[in-house]
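A.B. asks: What follows is a protein structure lacking sequence information:
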């Protein structure tokens, strides 16, 4: 069973080759020394991939329609609806759904405020989620003897639970007023999980029950998309609903989907403050000491291979022993050794910190892959993280499934405000699944081949080394691959990948094949997994293995007019822009700060301790 929705056949040639590992890297920009304090500080209070050959069509949200809208609304002339609701619904992609659902809502006053309409829209999604969960449970109960359908239904229930959690976090008037960027992040995640449920069921759609559930999910996604669009409008245009318009993207000439707007709910229009004008954070507040530092940190649990001195022998045992919904950091020290186990950090295990003895010394390894019965890409992760506020440093995460095993994830993160420092991620296809929410990777090393950095999170990669490894068992024949596959499905989602001051190259083995036959080995920066895919490279070094075109289509012209693939100030033989595909972009200098740590993932609040 697969958990993605793509339509393109798998790339048929192997991926990237590397040059030698002796590479000149531009001076890394770094986060302030206060980043270290995060290991002792709690979070702020407010706070699949394509099958190998033939993919099913990318769905158009809202098609097909369910037999009955999830809110049970009836048809009514939009002219009979409150002008306030009509104008608010002008901001959405699914206006008819918006109007017909909200017209039945009872508001506290005859003339509801913009925020009242937004919260009512969220309530409709939450109520409809309950029905979707019930329908998914019915599928699970009827799946005896069908391992693929049973697995899909279990995943669907898990996704909808996460969707409900994120949506519930959004539905708070004070949070909407004071932390609207958090609300946009939560709603972006909620919509993602509904989509993932739809996608999981798509591959087992052989019964009327599954089909009707998928149709219901389509309408549920319309409701949630509308909520997200209205929050976008409230943030960007302010409380006057007559000014609201549907969400636009950089390709439409709009730069406000993740930065600021002109409303009273946030700061200056078009940005989030911080950093130099037009630039990214340059670390002028200090340097991060990348050595393992345990002094001053209270270790709450220790894992070691021999079990000596009271150590636990399994990482999962240490995770299970952590308190539920902890407010302070819970530090798990994992001593040097190779730990062959699947680790799951549940949603209740918040603020966990994994500290190892260094890359290649502390290794957590597994080999699950999507070729196994009942296993989706989501399930293949050696380490899967759902608890918010997770941190890890000085650890290797690995999936050894091999280049012919298709999707096989080393690490999956659904942890909001998660941080990875000096970590290594090793795999082939789908190595790092930055699945959802806001994430930060600093001074990490990521190896893989097919779409090996993917997901629909808002993730910032700083000072990372990204290496392509041989893809096929006989890589000398040639290969074609993409480094990233970002999966934004909605123009109002705040998600995307930003790479700053990173090195993009190939492993020494790969580059050996590349130099022997350079025209047969093609590597691209990314390809659009979903309709509104967004990936940014700023001041990165790109070696010769990156093709002149830079970016690869997914299938035909899918997403080429809606994606945003931006570059600025990159260097190296693979950074020449003269041959780039026409649907990629050069980021205007005056817009560059929108992709800063501060603006893109609000990192000044939770990374620097500011």
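C.D. replies: Thanks, I have the structure now. Small disclaimer: the values here were computed from a predicted structure and weren't measured.
A.B. asks: rest of the way, CA atoms for contacts and neighbours
C.D. replies: Noted.
A.B. asks: List the buried residues in stretch 594-608.
C.D. replies: Under the neighbour-count criterion of 16 or more other C-alpha atoms under 10 Å, stretch 594-608 has 594-604, 606-608 buried.
A.B. asks: End to end on that stretch, go ahead and measure it.
C.D. replies: Counting by C-alpha to C-alpha, to the nearest Å, you get 18 Å between the two ends of stretch 594-608.
A.B. asks: Check stretch 298-308 too.
C.D. replies: Span of stretch 298-308 from end to end, C-alpha to C-alpha: 19 Å.
A.B. asks: Then stretch 367-382?
C.D. replies: Termini of stretch 367-382 sit 7 Å apart (C-alpha to C-alpha).
A.B. asks: Now render the buried residues of stretch 594-608 as a markdown table, adding distance to residue 347 and secondary structure.
C.D. replies: Putting the buried residues of stretch 594-608 into a markdown table (distance: C-alpha to C-alpha, whole Å; DSSP: H, G, I helix; E, B strand; the rest coil) gives the following:
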| residue | distance to residue 347 | secondary structure |
| --- | --- | --- |
| 594 | 30 | helix |
| 595 | 28 | helix |
| 596 | 28 | coil |
| 597 | 25 | helix |
| 598 | 25 | helix |
| 599 | 26 | helix |
| 600 | 24 | helix |
| 601 | 20 | helix |
| 602 | 22 | coil |
| 603 | 21 | helix |
| 604 | 24 | helix |
| 606 | 19 | helix |
| 607 | 21 | coil |
| 608 | 24 | coil |
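A.B. asks: hold the first one in mind and look at this next one:
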């Protein structure tokens, strides 16, 4: 067994983060290890460890696993380390014929060894293949463990155990071997598989009732956890240790702590392995495309002689910009194959590509400007902005591919975009994993503002990126004493214009001052676009049922989804209040967007969005919706913005007879994008009582789809599975992040939810805090100024 593995680590102080270790041999090949660890003081964070028999070999020394997924069949966590698995997902999978699943097989051979396996605050369940086969019976029994050696020691505590675990809990190794000398225990577990009334009656097994009895399994772990968490987050203290930082904290290679000397230059202190070339390779190793990262940077002037991660990041931006600049002219010059040259819809899709290519160039320019000319002390904030803008640039490129709907790699659109897509992704990875990691050390480098840091709740309840002036505008607009708009639109001729489009033409480009458009009561049948140059615009009406903007463009009649929007905005700091945006195309026309937004730091207050499929398209950047109504059928909140909904009514409606409803379809394609959909303190109710169609919270549109529903009320209309795969019958990749937290109502029970590896039915408070206004969209920095109420934290 010892050598049948995919990865092995022995040296002291090994760290791994965000890595999958897998052995694909299958159950028929018996012992086949994915990861073997003999490293003392080693830690594994957000890793997947996947195989069948003998998946994870915790061989020896002290080890800590947190937020990891471990899946297997027979003895799939085994060995004789002092190992703690905390807040992990432990999943049994379908074994081979005649096999039984054993989660643990601990190998303590001497009673004086301070070793054992502790599983704490974790979730013990099964993968979908096993669940489909068992369906409530014990045809493929799963046990918490069996004693591999005479003094085997395993403790399961404060964990959620599903009914996949046999009521006996534990299984013998061979007859009565070790049953009196082992130490197997359970403490304060929950879930249908946690009932201990029918457990084994071995002399060495016990149910612990007194917390003091488990202190011995937690005290050392707590100190160890504190130390290892610091090492996972704070690995090294300067750019001199770049290779150690990247390899140790991100790529998972051994880190040796070194103390830098007193004088001399950085170059004098660099070990031979940390030459500029080695540093560049280390930086590029965090990307999805290390080869193109290395070659593109070394091709630039200065790319071969710098070890400074900030300089290397700037060079990566230059390389990406060079490729994106080529793309700007590509749509006009593209030569389509003769069989599709006259395809009108494809031509329209290429026009979409032209628009998003231009926007992606702007996003890279923003990143370059922020990283090269920023005031001292503002590195963290600018680093977060760079990540936001690069996330948007990657989304723009993906939007083009979605529009042309072609997957042939030889197609000119795909081939032309390949380099740009890779290089933009590389820059995003570097700013996220390299500069972001270094900023956590408070190193004097352009540091990011950590998205995981919760901000204080503002007095108004909004994110801080809404300025005080904008907050007052939202409070004062309309009614007695309201602020005077720059332009008024009224169908009856009592304003400056009778159409919104005419008013939009007057908006100054890139204005630093708020431009206010008042749209009086009425239904305005027009399609409105505020391009990327229209900054700081506020539009407001007389109420979300009184001022209505209506359109009917749709996919079936030949318009790409991106262009079907009745109202579309791109310029930053856009605000809308007391308006309704609808697309009247109907369900038979499929994709028909009511509102699309790519506006960074945009706010929508007391607005209504009404359509069927693809109603609301939060395309990219940071967005906030408060007290809004969103109505639709399939994927009716979709896109790849970092978006938070608070106090909103989410209202699925009856689709066509052969359709289902999916409320969300999040589009995160790159793991380093800081995007996702967060729905907090909202109300999920049907639009009308006639809703009979199967309705789900969402489905994952892309490989890294991220959606969190928390502290919301969910009606009984929701299908108990909660979520739906994108492809029927195919489980989504384990890279998605779908989660629920503290929801209420008849549809909030997670007992019958999907069992995907990427789904978390019950987040911890700390996990949920990542998706609040303060943390997820840095709302405390810009929302207070809008005067729109918001909750910054949980």
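C.D. replies: Looks like it came in fine. Just so you know, these numbers come straight off a predicted model, no measurement behind them.
A.B. asks: Grab the longest helix from structure 2 for me.
C.D. replies: Longest helix in structure 2 by number of residues (criterion: DSSP state H): helix 344-372.
A.B. asks: Am I right that residue 130 of structure 2 falls within a strand?
C.D. replies: No: under DSSP: H, G, I helix; E, B strand; the rest coil, residue 130 of structure 2 sits outside any strand and is assigned helix.
A.B. asks: Show me what it aligns to in structure 1.
C.D. replies: When structure 1 is aligned by TM-score structural alignment, residue 130 of structure 2 is left unaligned.
A.B. asks: isn't residue 130 of structure 2 right next to residue 91, touching?
C.D. replies: No: the pair residue 130 of structure 2 and residue 91 does not pass the contact test of C-alpha atoms under 8 Å, sitting 9.5 Å apart.
A.B. asks: out of these two, which sits in the more crowded spot?
C.D. replies: The neighbour comparison of residue 130 of structure 2 against residue 91 (other C-alpha atoms under 10 Å) goes to residue 91, with 24 against 19.
A.B. asks: could you say which helix or strand contains the more buried one?
C.D. replies: Under the criterion DSSP states H and E, the helix or strand holding residue 91 of structure 2 is strand 89-92.
A.B. asks: counting contacts, what elements does that strand pack onto?
C.D. replies: Where contact means 3 or more C-alpha pairs under 8 Å, 6 or more residues apart in numbering; DSSP states H and E, strand 89-92 of structure 2 is packed against strand 69-72, strand 123-126.
A.B. asks: Kindly compare burial across those and name the winner.
C.D. replies: Mean neighbour counts were taken over those using mean count of other C-alpha atoms under 10 Å, and the top value, a mean of 27, falls to strand 69-72.
A.B. asks: for the helix or strand that that one is followed by, packing partners?
C.D. replies: Next helix or strand after strand 69-72 of structure 2 toward the C-terminus (DSSP H and E): strand 77-79. With contacts defined as 3+ C-alpha pairs under 8 Å, 6+ apart, the packing partners of strand 77-79 of structure 2 are strand 56-58, strand 101-106.
A.B. asks: against structure 1, where does strand 77-79 of structure 2 fall?
C.D. replies: Going by TM-score structural alignment, strand 77-79 of structure 2 lines up with nothing in structure 1.
A.B. asks: again, but for stretch 695-711 of structure 2
C.D. replies: Aligned by TM-score structural alignment, stretch 695-711 of structure 2 corresponds to residues 523-539 of structure 1.
A.B. asks: Please report how far the residue nearest the centre of structure 2 lies from residue 675 of structure 2.
C.D. replies: A centroid search over structure 2 (C-alpha atoms, centre = their mean) returns residue 706, at 4.1 Å, as the residue closest to the centre. Distance of residue 706 of structure 2 to residue 675 of structure 2, computed by C-alpha to C-alpha: 7 Å.
A.B. asks: now do residue 473 of structure 2
C.D. replies: Counting by C-alpha to C-alpha, the gap from residue 473 of structure 2 to residue 675 of structure 2 is 28 Å.
A.B. asks: quick one, which of these two is more surrounded?
C.D. replies: residue 675 (31 against 21).
A.B. asks: for that one, what are its contacts?
C.D. replies: Counting by C-alpha atoms under 8 Å, 6 or more residues apart in numbering, residue 675 of structure 2 touches 391, 620-621, 640-643, 668, 706.
A.B. asks: farthest-separated two in those?
C.D. replies: Using C-alpha to C-alpha, the contacts of residue 675 of structure 2 span at most 14.6 Å, a distance reached by 621 and 706.
A.B. asks: returning to that earlier point: just checking, what packs against the helix or strand that the longest helix of structure 2 is followed by?
C.D. replies: Using DSSP H and E, the helix or strand that follows helix 344-372 of structure 2 in sequence is helix 379-404. In this structure, helix 379-404 of structure 2 makes packing contacts with helix 344-372, helix 412-430, judged by 3+ C-alpha pairs under 8 Å, 6+ apart.
A.B. asks: Can you say which of these is nearest to residue 581 of structure 2?
C.D. replies: Set against residue 581 of structure 2 and scored by C-alpha to C-alpha, those come closest in helix 344-372, at 21.7 Å.
A.B. asks: tell me the contacts of the residue of structure 1 most remote from its centre?
C.D. replies: Most distant from the centre of structure 1: residue 80, at 40.5 Å, with distances by C-alpha atoms, centre = their mean. By C-alpha under 8 Å, 6+ apart, no residues touch residue 80 of structure 1.
A.B. asks: Helices of structure 1, start to end?
C.D. replies: Here structure 1 has its helices, by DSSP H, at 83-89, 95-102, 114-141, 147-170, 173-178, 180-202, 208-237, 315-320, 508-516, 597-601, 603-606.
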